[in-house]
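S.K.: Build me a model:
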Amino acid sequence: MPPLSFLRDSPVPDPSPERLAALYAFTRAQATSNPDGYASNVAWWGQVLAAGLQEGTLGDADGSGSAASSRAGSAFKPDLASASSKGPRDTLVLTVDDGLLSRVTQDGRRPKGLGGVVESLASERSLMRLAAYNALTSGVEQGPGLARRALGAGLGLIGGLVWGKGAPAPEETCWKTAQGRWVHVGNVKVSSRPTYEAAATSFAAHLAANPPLHHSDCLFSRATFLETFATTAPEAPLTKRDVDVLLLYLQRDVGSVQIDGDVASPLGLGEGPITEADRGTLSVKSTLAAVEAQIEDIESQSAKTMDKVRSSLKAGQKAGAAAYLKSKKGLDDVLSKRIATGEQLRSVLRSIDDAKSNAEIMSAYELSTSSLASALADPRLSPDRIANTTDALADVLADSKEISDAIEIGGAQARQAAGAPEFDEDELAAELDVLVLEEKTAQKERAEREAREAVARKEAEGKAAAARKVAEEKQKVEEKEKKEREERERAARVAAAQQAIKSSEKVAEKTEGSKMTEEKERAERERLEKESQRLPAE
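M.R.: Coordinates of the predicted model:
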């Protein structure tokens, strides 16, 4: 069957029509009658919800939509318009409302058991109330205590003893309680599918591949963080609500980002905690971004105004052209001021980065100075110890040389006593020079011989090439003569055939003439016979 209409890439093998119908028809009551089947259905919907969020098809649109309370049991009014809102949808926050039911509708069917699915996923801590997630003081992996208490106020106990005697809560109650906003913990920290990356993992990979070069590059507001990293996390861009969830996870659970109010900075890129100076730097950076946006807008307006000037001149509207030109001059004046302001802000930002870099360099100098001083303080590097060590080394080397000399003298005396021949070093050197000269002469002769052989090969190749060329020319001449001869023979055959045809035509003409003469004579005889027969009768 075709894939689910609300997923671009189905996270699980497409179910059969019968299986899909069952997945849309089951309710919370199946948890008692068929626990294994219910768990399988919940697992399938868990994968579908995770993939739909990551693909940007199931979340609330661009932070808009229903203003659901994130506390269990609170009144909730779904906003069906959120299903058709424009803009990116949440990828880390699942908004459970009627809009979600509309988005997962397949072939006109709505799932009946989605409330129980949300309850089960919450009990597994795959989903966590947004308010409970924000209230955690420790990471989501630090134990179930606080998170379980927060969930227990809403969903954690509904499926069990609240309704007495272990009976599960009705699906209608589960659905009513499940409505609201939930953080999809798996989409934040762990890939739910091999082809997807969790937001935190992707953020770390992007930062490692694109490390900031300057101090100002390490400072982000929540808005600039969204602009910078929105397209680097899941398959769909992050929304403002996603960024709030991700930043909190990176700060509280991972410890890779420090946040102070609206200022965020990746740890390891900045130096120390966020300061007022950092806030000022971020303010300059934000102002520069705003000025650059204004410059682009003014340049666009100026270009459009100039087009109006040209259009007015073509239409002969000189007064209108003058008015538009005056407007353009005003825009150009504002543009020049904005450009000057932008350059001044860039200069300020460069000065801040330069000062920060200089401070880091001085810190490195101080650290290297203390490291070098600590190394030089090693007792082994004291002048007296160095002098004693080098003196001792010199004595040992002198003793070693005396031993080597004594061994050499003793060896010479032993060879002489054994009658070993003595060699004249000068004579050996002269003989070695002769051998070297002979080798050089042999190399020279070998090189000359190889050169002569190369010349001979080249000449032989030239002669062979000339012979091949002569043979080819001869072959061409013979082929040409053969072709001409064949043409002459063919022309002769054609002429003979034509002559034969003409001769046969003449014979045919003569034969035809003879036949006509005979017929005329026969006709004349018949006429004369008739005439002769008529004469006696008269």
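S.K.: From now on I want contacts and neighbour counts done on CA atoms only, so please keep to that.
M.R.: Noted.
S.K.: what packs against the helix or strand that contains Ala398?
M.R.: Using DSSP states H and E, Ala398 sits within helix 383-417. Contacting helix 383-417 under the criterion 3 or more C-alpha pairs under 8 Å, 6 or more residues apart in numbering; DSSP states H and E is no other helix or strand.
S.K.: immediately after that helix, which helix or strand?
M.R.: Defined by DSSP H and E, the subsequent element after helix 383-417 is helix 425-537.
S.K.: follow-up on the earlier one: just how off-centre is the helix holding Ala398 within its chain?
M.R.: Chain-centre distance of helix 383-417: 68 Å, with C-alpha atoms, centre = their mean, to the nearest Å.
S.K.: next up, for comparison:
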Amino acid sequence: MTGGAATFRETTAGSAEASIAVLLVLSFGYYAQRIGWVNEAGEKQISHLCVTVFLPALLFTQIAPQATPSNLLDYGIIIVLSIFAMFISYLVAFITRRTLETPRWAQAAFVFNNATSLPLLLLSSLEKTGTIRLIIGEHGGSVSDAIARGRTYLLIASLVGNIGRFALGPEMMSNKNNIGNHRSIHSPGGLPDTLYAPSQDSETSPLLSTRRIHTTNSNVWPAIKSAAGKSWSWIAGVLNPPLIAALVAVFFGLIPPLRHGFFDKGTPLNATITQSINYLGQLYTALQIFVLGSKLRSKRGEKLPVASTIVLFVHRFIIMPAIMIGVVYFLRSRWPSYIERDPMLDFALTMVGLGPPAITLAAISEMAKLEPHEDSQVARMFLDHRFFLDPHPMSASVSDYISSLPEYRAGSQRLQSIYSDLAKQRLSNPAGYSANVEWWRRTLSEVTSRGLQAGGILVLRADSLLVDEFRWEKVGRPLGVGYALTSLSTPSTSCPASASFISVKRFLDLPGSIYLSESGIAYRVASVVVGRPLWWALQHAGLVGSDDVISETWGEFVILANVEAAAKAVIDAQRTKGGIGPASALYNFASFRQTFGTLVGNYSGAALSETDVRVLVKHLERDRGSVVVDRQADVIKFIEEGASDRETITTVDKGILEMSVTVAKLQEQVDEIQKRIEERAEKINELLRKKQKELALSMLRSRKELEALLKLRLGALETVQTTLMKIETAAGDIAIMKAYETSTDTLKQLLADPRLQRERIDQTMENMAEALADHREVEEAIALGGAPTDLAEDEDLARELQQLVEQNEREAKVAQQEEAERRREEKAIADLERLGLHPQGPVEADDTKHAERPTPIEA
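M.R.: Have a look, this model is predicted:
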């Protein structure tokens, strides 16, 4: 059984024992009422005693140590979100009360949850299973510190819950109509009616006042008295013994001298008064459960309202966790630096509104004076919630896992096909046979990787226990698992890795890599071609039964896919580990399992077994070439990536590993000695308080001896650590010098090449210069060949082109002038015609003038 599975079993057993203990106390109360030891009057007396004495004592000892000014200031966000959670729950309770007409106690059950015992028990369970590491992460500090912080956060939240529960709970549960009638007669706190303002409505009062100013003043004072009286009545009605105890506890917590005097260990007040109050508080839980058990019989007959109970369950276990997670995410994303960055704080904030109603609701029902049938419903509600959600992790098993698979939920013929004898399907239904074998491969691999069976997380142990764990009520035992294992463990090629499962013995005995072909093909061919048909024939002949089909394949099998994934995780972790010397690459089998045991597990609680370690190390050594192993000396050495030659384990490696193991053992001894010294100191203080000086003197001598031993061990630890550091430094220097030598030899080999001789270099450079000169001459010849042949002719052509351009420009200008002149003449003639005159020869003169205009000379 793996360590993770054992932890799950231990946690489950502990939680089951706690649940059975609660049931037994309820049974004692039920039986005591049945045989007449407790009657209804006795129930009322015990309940009254719990509410007025035992519960206030419990609240005082729980709240005062946590109600320090630093806690209330530093963790104010817990108080704010606790109030927020109660407000949201109150809104849901109000809506449910209006729509479903729930009983009076349901409103308080919605608002007030189990803020102490359930979250603390859940925190303890997470610590036992190691799941708390997933919450705090790699940089969240030690698990013990995280658990201590988490308890503080949850106790602060319970402080708010307890104060709110006893301040508002009785008012929510009580019959407000009756209370109203009661208050109309006299005050809730038992105050006389003279404290209330007299009525101003009277038949004898005059309609008009003769003294207006006096009447105005006289109306103010009675109004003030009336408001003060109502306020005092409300306060007196709200106050009750548990609330008073909670307020006194807060007062004691806020005053340092009182807090230290009453709650610091070793003080006289703590050993006397506080301890006596604590004894009284410890009586509350057992007596209250005892009374609840008695009420289950004396006030039976009332069932819980189904609709209200369902809504209450959904609200407590689905709606409130979703709301609180969303609020915490919003605060972290919007104001990341406003709240202290602590994963445990986030976890505690999400737990604020989670959980069933608290047992203290029974006390509230006593203060609210519920009707007998309602009181019985409160008792039943506590019993149902107590066992609806157990605060421990579910016991992991094969049956728990397979029940979540679709084949088991559907209950169809698919499951019957999987569980039937696959040998009959191989020929009749090849497609179904292949699908069923693949299903068994996936399922067995997953069951193994989750650590749900005894072999480990890399090795599957196939035996009768595994078959019994797969037994299902509707289909019986899995006959197909035997033939599936045979098929999965038979390689399809000459390469062993072609088989998904490999027997452990064969895996460890293979001399070569599983990824290379091996000899012995004839045997495997005979087993496939002859063995399987022969076994099928014997089965149909009735010579072998279904049990033989299963037991034929019993044994341990290496699941290759799991091994490959684990090897990759180990190599990656070792590569990123780093180190200043060779000690970081050296392990023995025990330290290897301790370092990588939980790292390769994909699920919480899954860890490497001893067989897993042997298989994984063999795979890393033979198939991956990542480690070298000396099994006689118990040494595992990781090889650096890219190493050229085959490394071996040297005497230096063995010495370094031995010193590393010695350092670890000395550190464990130092921690244990320090723990014993602290225990001796506490014991001495306790004996001195009891005036047992002789025993205290003996304990003091023992502490002195431990202190001397601690000094010796610390000296030895420092010496070994210093020596190990020097050895690692020297080993690093050797590696550096080796690199220097290698680089020097390489450089010398390169310089010894004949092509790097001086004469050869000069000759090569001269040849290169001549070649470059020849290349230059060729380029110049090509450039001359492409140049124009007559430069003077080009210049004449350019000059003539320019003259033509200028002539065209002049002609265009003259044409523009002539067009303008013609338009002016046409305009003048048009003007004369409008005046009735005709031009006498100007046109001819113009023509003559135009004819006499000189013609431009062409260039």
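S.K.: Please report how far the aligned partner of Asp36 of structure 1 in structure 2 lies from Gln425 of structure 2.
M.R.: Mapped onto structure 2 by TM-score structural alignment, Asp36 of structure 1 lines up with Ala431. Distance, Ala431 of structure 2 to Gln425 of structure 2, by C-alpha to C-alpha, to the nearest Å: 9 Å.
S.K.: Now name the helix or strand holding the closest residue to Tyr24 of structure 1 other than its chain neighbours.
M.R.: Nearest-residue entry for Tyr24 of structure 1: Pro111, 4.2 Å, with adjacent residues in sequence omitted and distances by C-alpha to C-alpha, 6 or more residues apart in numbering. In this structure, Pro111 of structure 1 is located outside every helix and strand according to DSSP H and E.
S.K.: now for Pro111 of structure 1: what does it line up with in structure 2?
M.R.: Under TM-score structural alignment, Pro111 of structure 1 pairs with Pro478 in structure 2.
S.K.: Could you do Gly280 of structure 1 as well?
M.R.: Checking TM-score structural alignment: Gly280 of structure 1 goes with Gly655.
S.K.: so how far is the helix or strand that that match is a member of from its chain's centroid?
M.R.: Gly655 of structure 2 is part of helix 651-689 when elements are defined by DSSP H and E. Offset of helix 651-689 of structure 2 from its chain centre (C-alpha atoms, centre = their mean): 33 Å.
S.K.: do stretch 206-213 of structure 1 as well
M.R.: Worked out by C-alpha atoms, centre = their mean, stretch 206-213 of structure 1 lies 16 Å from the chain centre.
S.K.: Could you do stretch 245-265 of structure 2 as well?
M.R.: 36 Å.
S.K.: So which bits of it are buried?
M.R.: Counting neighbours by 16 or more other C-alpha atoms under 10 Å, one finds that the buried residues in stretch 245-265 of structure 2 are 245-254, 259-263.
S.K.: in the stretch 201-350 of structure 2, which spans are helices?
M.R.: Secondary structure of the stretch 201-350 of structure 2 (DSSP state H, counting those that start in this stretch): helices at 212-238, 241-254, 256-263, 268-269, 275-298, 306-314, 320-334, 343-350.
S.K.: Would you format the ones you listed as a markdown table with distance to Val843 of structure 2 included?
M.R.: Formatted as a markdown table, the helices of the stretch 201-350 of structure 2 follow (distance: least, C-alpha to C-alpha, whole Å):
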| stretch | distance to Val843 of structure 2 |
| --- | --- |
| helix 212-238 | 121 |
| helix 241-254 | 126 |
| helix 256-263 | 129 |
| helix 268-269 | 142 |
| helix 275-298 | 137 |
| helix 306-314 | 116 |
| helix 320-334 | 97 |
| helix 343-350 | 111 |
